[in-house]
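K.L.:
okay, sequence plus prediction incoming.
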Amino acid sequence: MESIWTWLKQISRRKPVRACGLALLVALGLDSLFPINTAVPYSTVITARDGSILHAFLSRDDKWRMYAELSDITPTLRDAILYKEDKYFYVHPGFNPVSMVRAAGRNLLAGRRTSGASTITMQTVRLLEPRRRTYLNKLIELGRAIQLELHYSKDEILQLYLNLIPYGGNIEGLKSASLLYFGKPPVLLSLAELTTLTIIPNRPSSLRLGVDNERVMQERNRWLNRFRTAHVYDETILIDALNEPLTAYRHEAPQLAPHLSRRLKAEQPGEPIIRSALSPGIQATAEQLVQNYANRIRVNDIHNAAVLIVDNQTQAVVAYVGSSDFRDPVDGGQVDGVRAIRSPGSALKPILYGLAFDAGIITPKTKLNDVPTNFSGYEPDNYDRQFNGPVTASFALANSLNIPAVSLLREMGTSALVSTLQKAGFSTVKRQAKDLGLSMILGGCGVTLEEMTRLYVGLANGGLVMPLTLTTPSDPLHPARNGGQKRAVESVKILSPEAAYLITHTLTQITRPDLPNNFDNSYHLPRIAWKTGTSYGRRDAWSIGYNRRYTIGVWIGNFSGVGVAELSGANTATPLLFQLFNALDYNSPNGWFQPPASPTSRLTTRLVCPETGDIPGDSCLNPVTDFQIMGVSRHRTCQHRKVVFTNAARTLAYCPHCRPDSGWVRRSYPNLTPDLVTFYQSRHIPFEPIPPHNPACERVSGMAGPAITSLNEGSEYFIDAAQPAELELGCQAANDVQLVFWYLNDKLYRRARPDEAVFFRPWPGQLKISCADDRGRHSDLRVTIKNE
């Protein structure tokens, strides 16, 4: 290595022309030994789908050094920079021997350095590898310039040069200067602005753009006159440029979509340009609406909001708002609410009902009981703490009733819902799968706004859940500079098109409790299908809606997890959802969802009994029309009434074993389930009870005994030994039961009506509880009583 440097020093003392030839040999010989490094740490720039810049980050070395692509170099820019710096750039091999001889002659005559002969290629080398200005270093730059010419095209070298030229401070590259001083990309610069940016790199410390614009303009006009003399541009264009004022000043770097920008930068480290799928107009509108709305609800101690907007046709995320104010350090503005794990409240119910449609368990007019129910110790309540008795499945979903949803999940099994959510890419549900129970349908699981919005995009697309697109497809010219997005889920069919349509049809109803209060006076209601959700403790408010064009997910709450009494999906999240749809797609021209097209569609209509939603039987006098999925929906004959043999006075009921030979009457009575009977009795709702069974009958019915609803099988109860509190016993019995008998450890404790609450004072130890009805049918359970 020392001999090489000694030789180079000797060469540097010879005549310039001879040095150029030797430098060429050196460059060719040392190219493989000392390859030139053109890897530069660029600023990461996030663009929208139209190419406009949304967000820019400092480079690793804290420079504003934005990557200019070849398309950013316009012919006007190329002509200006070549005329000023290197007229023969496209014909020389990296150095210009004529210029070098001329410069050497001038320097010798003057006895000092009066002019240089650096080409754009040599200046690029100097920017890549700064060195002191000596003849030796000049020779090294010359060799390196030849290396650049060997490996890169002229356009690529010019591009690299424009990406590195200094503009003072920590601004490097023409694209950075264009955005930070003129607030626009290079392709939109005028001739006067381009000329301004070509003259500053030679004197970045004396020509201070934005500080001494008058001096900069004088130098600019001097060069414009030189362009005029040389006829580089049309005369008219040059006159306009000379008369154009210079209004440049230091702008802030673009800072839109900060949460998505940080996410993409972390997912694609080192990429100078990441092309997001965001629409700049929709993003700006969403950010403004979210911030304004958050300012209004802050009076209720609600501080955070997040919004995700997806184009249903392309799966592209066109707006991504992670919080109401990214710059808010007090309320966690930098937390990404789109990816934060929260409780979904009731927002998962549409998927459960869709799965039940596809399983054939229900149709829209199937009757479900909304009555107080104990699910093995789990006793959910409705949001308004009211119960509605028998309701249709579509009513239960549109009104977000909890008891029917939990009953439906119990019938289907939690594994069916968990498996569907896992396939749809719910990562937290996948981790929690072993611990999830019936409460998950009311919010007892972890989800993100991104997962929930993607799920509803699947509803809008006929039950097909596909990956959301955060970035645009890769540029074939630069595949490494795009894409790279990790997919959380592959395309998966979670519902049939028929079930998805039935869900959309139900969620479009506007006669429902989750409309905002006084919405008629305050909001224009867009035509959308939507569902709300409010988590336990009022920590999370959700409202997710869709039409043919967009799906919008809204979450509102506090990142701290603090609940607020005023927080609800209907009154807190839905107004913002309506505002977003009204601003982006009010009265959408894309039409509305239609039933799946024949002949492949299995969605048809049929007549059903309005009492049960089943196929009409002999007792069904006024059938109604309902949807069904052919070959899937359950085909069961209605049994909402049953035949009972009674005496003429209707005071006794007979079974086939005790019915007398004469004197009996065949009558029809409501066939009510025990939980519905209990509900009617507790609310004093009149119904036609079946008379008590013939007490002389010695046969016991094969039906199950009363269902004990309190206490709970296998549970442990802790009591204060000094002052043990009483425990309540409760049951649900059939329509024909008049009395029940309670036993504690097989000893009769008390007789009571089926709807009567019975209390007892427990004692420590194992306790067997039995409940028998007046037909001799019984149920048992065992619990453990312990002292605290």
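P.N.:
Received the coordinates, thanks.

K.L.:
make it CA atoms for all contacts and neighbour counts henceforth
P.N.:
OK.

K.L.:
mind listing the helices for the stretch 551-700 of the chain?
P.N.:
Here the stretch 551-700 of the chain has its helices, by DSSP state H, counting those that start in this stretch, at 574-585, 674-683.

K.L.:
A further structure is provided below for comparison with the first:
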Amino acid sequence: MKTLNVKYCKSRKCRIILLAFFLLLILFWFSLPKQLFHDPYSTILYSKENKLLGARIADDGQWRFPQIKEVPKKFEKSLLAFEDQYFYSHPGVNPVSMGRALLQNLKAGKVVSGGSTVSMQLIRISQKGKSRTIYRKILEMILAFRLEVRYSKEEILALYSSHAPFGGNVVGLEAASWRFFGRTPNELSWAEAATLAVLPNAPSLIYPGKNSEILQRKRNGLLDKLYRVGEIDSTTCELAKLEDVPRQIHHLPRVAPHLLDQVHKKNRGERLVSTINFGLQNRVNEIVKRHQRNLEANQVYNMAVLVVDTKSRKTLVYVGNTENTGKRKHGNQVDIIRSLRSTGSLLKPFLFASMLNEGEILPNTLVADIPTQIAGYSPKNFDLRYNGAVPAQKALARSLNVPAVRMLKDYGVERFHFFLKKMGMSSLNRPAGHYGLSLILGGAEGSLWDMCGMYVSMAGILNHYNTDDGVYYSNEFQALGYTGDSIQWKNPDSQAFLKASSVYQTFEALLEVNRPDGESGWRSFSSSQKIAWKTGTSFGFRDAWAIGVTSDYVVGVWAGNADGEGRPGLTGVGAAAPIMFDVFDLLPKSEWFQQPVDEMELVPICRNSGHRAGRWCDQVDTLWIGRSGLETNVCPYHKQVHLDATKRYRVNSDCEKVDNMVHQSWFVLPPAMEWYYKKRNPLYRPLPPFRDDCVGVAESQAMELIYPKSNDRIFVPVGLDGKREKIVFEIAHHDPNTNVYWHLDGEFIGTTCGNHQLEIAPGEGKHLITFVDEEGNSLSKRFQIVGKQEHQLNY
């Protein structure tokens, strides 16, 4: 007997058999594509609690959620009881089921049973409904074997559950669960799981809402089977049968539709778990709806709200716009949070902080608030009034425009432009000269996303300084996010682009609740916690802003019309701030920021001027300031004056003996500042005049009225349009190139330089016109506008 050589196959027949075997093995191995499905998926957005915020339909018009990783137990038990009871035992094909199906089909004379396993059905689904022939059946069996080699049983179940048809344009368990029952697959009852388990078997026949009796009969049959195999008890089975089958399609949630749009642009066809707080988002949505009804009365239709965690820089609430509530659309699809709008006064705190940081001001440094004209640009305060001089932090709290413009002029537009870009204002895509001084008053556009990010960065600087022992990070100015990826803080350093002390003093200034008289609505706001907040109103009442900051949260609000239409009375205080405070009421209370004492010093400060106390400052307070504030000048407004014994007149050595003089410290503002300041500050004492016998100190008259010269009663005819014509007033000034500020009845009406003429149209009656130059010299004239009849009687 010959010994069989099992190591070598030398015969030609043997080699052919081995070659054929290896070819078949290779063919078998590569018979299954690397990726079974190439279908587009819906874009799915979840909250941080894994609750559905919204979804966008797939590009092929199907509701097909991205593949799930794990199949819920109720659906798994129901599916396997209905389709493949021995799924975990067979290698992809069940010979017993195939044999039974063959006998049933032969006996019936037609196909009544397929005998396909879940694995075979998954292969058929991936083949996109190709004809069901014997050849295809054999191929499905081969590919099912291959499928079992590549994937685990759990992975096969997940693939099948994610791609099975459930009727209409609904594909996959997760989409079906939401569309038919309005909940996640994990929340399905036994009746609902059983309903979905029978649907892929004939999705075109028993689509929910059609043939409900068939659907209910199949579901109940499956529930009985689940009871027989011991998966559910009799009580559960009977109660489940009492549940109705789905008869309508559920709309998917639209909790954060505008954030979903952002996700769809960047993560198309993916499942994204965001940092949105589901409960908080819904409650803010309700706040927006409530305020929307109020604002619509003034034909204001759009608003947006953003809430950010200052520690993680992650978004907790994203309300991109209001919902459309009527037949007419008002741009509700526009994501306002990402839209560029005029920033109004929102940038003023950054100028204040940067000037503190550079040692150019102290918190209470007096800033001029007088009529101002710079290269043809003439800013106005909201209330069209002037204070003469105002402490810098009070100017910030009251959002005064003129001081802000003058501060920016001193600081430099180029420097501030660079500062804002460093802070994260991405919309500054033009040179600084393009914006000019209007940059501080809304001359540049910004988004609510960037604005909140910049305020969050300031809060982050202060938080890090206090929690990390005075450490700054190179990536402090971090963009906001809405995914769960944590920020890695880089390159700790003791140096900083913006110091914590400057941020702290800025936030302290923003705690003040002193707003312009024209914005009286602020008085109704109250909170049980400290909130640094800033409002903004753009030119033409087009944009109303409010942003509030605590150590834990930043809340940003915008209100207006998406198409840019302005509305009377649309202000940050009146429209946006109430929403902001309502949102803060939903948030956990925050502790106020810790003072960065290690970066600050106690310094004597002049009470009247806010500067470091100089030699002649008589009222001094010791206050905390940032160390950079030590570089500021000492008080320039206090000086020593010499008075006579009565203290009513100033004197000099030409008219009074030095021994008889009274030497006294006096707070003296420049003339133009003084003229307005003394109206608002009754305790301000102008310098006494020089005594008549003092030589060489008499002031000469700087201005003279040219027209009208002497007639106090002026007749102004009415034009053809029924309106009274204007009068041209003219004055002469000893320095024609100086600025002269005109006031009618106490209200500022304009500035002239060179040619001191101005057209005015006062109404009938008595008036007072006042002219004030840059040196504080003033000239006033009373006059009366009379009607036609009175004018004739005077002749």
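P.N.:
The structure has been received and is ready for your questions. This one's a predicted model, so the numbers in the text were calculated from it and none came from an experiment.

K.L.:
and the helices of the stretch 551-700 of structure 1 as a markdown table, adding distance to S176 of structure 1 and mean neighbour count?
P.N.:
As requested, those are exported to a markdown table (distance: least, C-alpha to C-alpha, whole Å; neighbours: other C-alpha atoms under 10 Å):
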| stretch | distance to S176 of structure 1 | mean neighbour count |
| --- | --- | --- |
| helix 574-585 | 32 | 21 |
| helix 674-683 | 71 | 18 |
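
K.L.:
nearest to R296 of structure 1, of those helices?
P.N.:
helix 574-585 (11.1 Å; C-alpha to C-alpha).

K.L.:
show residues contacting the closest one.
P.N.:
For helix 574-585 of structure 1, contacts defined as C-alpha atoms under 8 Å, 6 or more residues apart in numbering pick out 282, 285-286, 289-290, 293, 515-516, 523-526, 532, 542-545, 549, 552-554.

K.L.:
out of those, which are inside strands?
P.N.:
Secondary structure from DSSP state E places T532, W542, S543, I544, G545, I552, G553, V554 of these in strands.

K.L.:
with adjacent residues omitted, what lies nearest to the spatially most central residue of structure 1?
P.N.:
In structure 1, the residue lying closest to the centroid (C-alpha atoms, centre = their mean) is E450, at 2.0 Å. Spatially, and ignoring its direct neighbours in sequence, E450 of structure 1 is nearest to V338 (5.5 Å; C-alpha to C-alpha, 6 or more residues apart in numbering).

K.L.:
what's near enough to touch the one you found?
P.N.:
Contacts of V338 of structure 1 by C-alpha under 8 Å, 6+ apart are A306, V307, L308, Y320, V321, G322, T448, L449, E450.

K.L.:
who's in contact with the last one?
P.N.:
Translated: E450 of structure 1. Taking C-alpha under 8 Å, 6+ apart as the test, what E450 of structure 1 contacts is L308, V338, R339, G553.

K.L.:
aligned to it, what sits in structure 2?
P.N.:
Using TM-score structural alignment, the partner of E450 of structure 1 in structure 2 is W449.

K.L.:
element containing that match, please.
P.N.:
Secondary structure from DSSP states H and E places W449 of structure 2 in helix 448-467.

K.L.:
after that helix, next one along is what?
P.N.:
Next along the chain from helix 448-467 of structure 2, counting by DSSP H and E, comes helix 500-509.
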